[in-house]
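Asks: Have a look at this prediction, sequence included:
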Amino acid sequence: MDKIAPCLWFDGQAEEAAQLYTSVIPGSSITKVQKNLADGPAGPAGMVLLVEFRLAGQRFLALNGGMKMEYTHALSLTVNVDDQAELDRVWDGLMAGGGHPEQCGWLKDRYGVSWQVVPTAIGRWMEDPARGARVMQALLGMVKLDIATLEAAWQG
């Protein structure tokens, strides 16, 4: 068992959200669904209370907390992708059903969770100050990232 697992708060959509996330991120699965044993703030007995799931090996929890809580950009989930096809697939999956695109590869999914979908190479591209500055300048003008354009900025 992982020592630390992020717990995402939902108002009745914990299982639905976990199903979306595990369908979009390769190597992911729902590992446990716990139902309410008695009526409580999260809903009546028998309703889903907690969903344990793994995204690319990382353990997460999704809790039906019984009221709506707003997420902020202070916490986001980053998905590193290898190529544009994977970026497009993950981006489109997380945007499905009412997500909202944001600047620099960020989006909010339909539940309000903030995600960053970025190329794995971005860390390497940002190591060199001059080349990294060109990459950052290109990135600042994007919503969904275009890997070819970012790589071209890195190449100069």
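Replies: The structure has been received and is ready for your questions. Please read these numbers as outputs of a predicted model, since none were measured by experiment.
Asks: Only C-alpha atoms from now on, for both contacts and neighbour counts.
Replies: Noted.
Asks: Moving C-terminal from the helix or strand where residue 133 lies, which element do we reach first?
Replies: In the assignment (DSSP states H and E), residue 133 maps to helix 129-140. Downstream of helix 129-140, the first helix or strand assigned by DSSP H and E is helix 147-155.
Asks: now that following helix against helix 129-140, angle please.
Replies: Orientation check (axes from the mean of the first three to the mean of the last three Cα atoms, to 10 degrees): helix 147-155 against helix 129-140 gives 150 degrees.
Asks: before we go on, here's another structure to hold up against the first:
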Amino acid sequence: MQKITPYLWFDGKAEEATAHYVSIFKNARVVDVARMGPDGPVITVTFELDGQRFVALNGGPQFAFTEAVSLYIGCADQAEVDELWERLSEGGEKGQCGWLKDRFGLSWQVVPHVLGELMSDPDPRKAGAVGQAMMTMTKIDIQGLQDAYDTVA
């Protein structure tokens, strides 16, 4: 059992959000639905995305998500970046540098693993070129990162 579980506050859309997220990730499932009484409204939905457990709370309109907290997705390749970027941003907002807000207002970072590798290069010129390239992107483009890296002699 994981020690820390993110609780996500939704304005009456915990079930809808959970169904959306579970439909996007290949290794995902609803773990539990807690209701207020046997036939009462849903209070929380516990779900897992790729082994990470979350709880979605039907908390009401008092609080909204902000970019101060985001969910980071490390992607293996461009196909994974493309799929997650499109599915999560549908009905939401596409931002800069791999950040987006989904239709529920939750912020995500969709980032290929190679970005960290290229930006960790011991040559600060190469790492800097990759960082500059990333700053011009919305969805991260691996080939664009690699091209920026390769242009530094």
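Replies: Thanks, I have it. Predicted model, so just to flag it, every value in this text is computed and none were measured.
Asks: how close does the counterpart of residue 54 of structure 1 in structure 2 get to residue 9 of structure 2?
Replies: Superposed on structure 2 with TM-score structural alignment, residue 54 of structure 1 falls opposite residue 48. With distances taken as Cα to Cα, to the nearest Å, residue 48 of structure 2 is found 16 Å from residue 9 of structure 2.
Asks: Of these two, which one has the most company?
Replies: Between residue 48 of structure 2 and residue 9, counted using other Cα atoms under 10 Å, the more crowded position is residue 9 (21 against 18).
Asks: residues contacting the nearest residue to the more buried one once chain neighbours are set aside?
Replies: Once flanking residues are discounted, residue 9 of structure 2 sits nearest to residue 57: 4.9 Å by Cα to Cα, 6 or more residues apart in numbering. Going by Cα atoms under 8 Å, 6 or more residues apart in numbering, residue 57 of structure 2 touches 7-10, 14, 43-45.
Asks: what secondary structure does residue 117 of structure 1 sit in?
Replies: Under DSSP: H, G, I helix; E, B strand; the rest coil, residue 117 of structure 1 falls in the strand class.
Asks: Distance across stretch 109-120 of structure 1, terminal residue to terminal residue?
Replies: 21 Å.
Asks: before we move on, what about stretch 48-61 of structure 2?
Replies: In stretch 48-61 of structure 2, first residue to last residue: 24 Å (Cα to Cα).
Asks: Since that was my last question, I'll sign off now.
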